[in-house]
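Participant: the sequence isn't on hand, but the structure is:
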């Protein structure tokens, strides 16, 4: 098995923060999937959704994951919807470990309330909608995950240490 760490979870769960910590402390190269896709398409994710649709965007995620499978020692911050496609989960599991970062809906709201680059939340930025969407995705996130790590009220450092400990010990 390759050693890439794939961070999955709802938007605002802390994937980017944890990825930076894993890069700094464990020498892994970060790949922010949404940033890579934006650079390739030369437009923000919100515009890709608007002009080309969610299905098109999800296809771009799958293609990028296939490419990343050829590399090693990465930490990949996946878009919130990446693990919703079974083929994406298969690619991630084949090429590394999948870490599901969890957060309460209230925590997610606090982290994303001032952001305008989350197209699925833009017109529904409230705790009840976030909770509903999280609940819809929870089962698939859990099925995809090798490890579950809560992020509420914790620093990036604490979360990184827990991830690396779980991977080294091989526990879920």
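Facilitator: Ah, there it is. A quick note: this is a predicted structure, and the numbers were derived from the prediction, not measured. Residues are numbered from 1 along each chain as shown.

Participant: contacts and neighbour counts: CA atoms only from here.
Facilitator: OK.

Participant: which helix is the longest one in the protein?
Facilitator: Scanning the chain for the helix with the most residues, using DSSP state H, yields helix 127-144.

Participant: tell me the buried residues in that one?
Facilitator: Residues of helix 127-144 classed as buried: 127, 130-131, 134, 137-138, 141-142, 144 (neighbour count, 16 or more other C-alpha atoms under 10 Å).

Participant: likewise stretch 99-110?
Facilitator: By neighbour count on 16+ other C-alpha under 10 Å, the buried set for stretch 99-110 is 99-105, 107-109.

Participant: same list, the buried residues of helix 127-144, but as a markdown table with distance to residue 92 please.
Facilitator: Output for the buried residues of helix 127-144, formatted as a markdown table (distance: C-alpha to C-alpha, whole Å):
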| residue | distance to residue 92 |
| --- | --- |
| 127 | 30 |
| 130 | 25 |
| 131 | 26 |
| 134 | 21 |
| 137 | 17 |
| 138 | 17 |
| 141 | 12 |
| 142 | 14 |
| 144 | 9 |
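
Participant: another structure for you, compare them:
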């Protein structure tokens, strides 16, 4: 989910594992030369999701990379299949209230530009949580502690993960 810490945790995990880190949203922005809200404005969510699937397809074929997907990537069954088949999936499970606190002042998130963003986050969480769990190899409860502790939890889980 947006605000779960995917970029912060992913970047630190990649550093500790001596791997490359890629944030899918940042990759899309680099390729298009515009910010995500501009893509949503011009192409809508459907256009953005097409671009997201293309980037996920390419990045999941690369070895030695930690990828942070956008929170809505799991909505597409093709994305879920690519992610599940090609990598170890970590779900950063953060309660909706914490997600709201982390994102409420961020005007760069198109899906939060709605009349009641707090309720929208809760709705997105209810919709997406089962999909994240469906493909997750590792589930880490987030929202508490510091990023370093979360990364240590993931590293410990990766030691026992068979994939």
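Facilitator: That came in fine, so what should we check first? Nothing here was measured: the structure is a model prediction, and the numbers come from that model.

Participant: what's the TM-score once they're superposed?
Facilitator: The TM-score (TM-score structural alignment, normalised by the length of structure 2) is 0.93; 162 aligned residues with a C-alpha RMSD of 1.4 Å.

Participant: before we move on, back to that, and the longest helix of structure 1, what does it pack against?
Facilitator: Under the contact criterion of 3 or more C-alpha pairs under 8 Å, 6 or more residues apart in numbering; DSSP states H and E, helix 127-144 of structure 1 touches strand 96-102, helix 105-112.

Participant: show residues contacting that helix.
Facilitator: Contacts to helix 127-144 of structure 1, defined as C-alpha atoms under 8 Å, 6 or more residues apart in numbering, come from residues 8-10, 83-84, 89, 93, 98, 100, 105-106, 108-109, 121, 124, 148.

Participant: what of stretch 10-23 of structure 1?
Facilitator: Contact with stretch 10-23 of structure 1 is made by 7-9, 28-30, 32, 75-81, 101-103, 107-109, 111-112, 118, 134, 151, 156-157, 159-160, as judged by C-alpha under 8 Å, 6+ apart.

Participant: and those residues, which of them are buried?
Facilitator: With neighbours counted by 16+ other C-alpha under 10 Å, the contacts of stretch 10-23 of structure 1 contain buried members at 7-9, 28-30, 32, 75-81, 101-103, 107-109, 112, 118, 134, 151, 156, 159-160.

Participant: those residues in helices, which ones?
Facilitator: Using DSSP H, these in helices are 107-109, 112, 134, 156, 159-160.

Participant: tabulate the residues you listed (a markdown table), appending distance to residue 52 of structure 1.
Facilitator: Putting those into a markdown table (distance: C-alpha to C-alpha, whole Å) gives the following:
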| residue | distance to residue 52 of structure 1 |
| --- | --- |
| 107 | 30 |
| 108 | 27 |
| 109 | 27 |
| 112 | 24 |
| 134 | 24 |
| 156 | 34 |
| 159 | 36 |
| 160 | 36 |
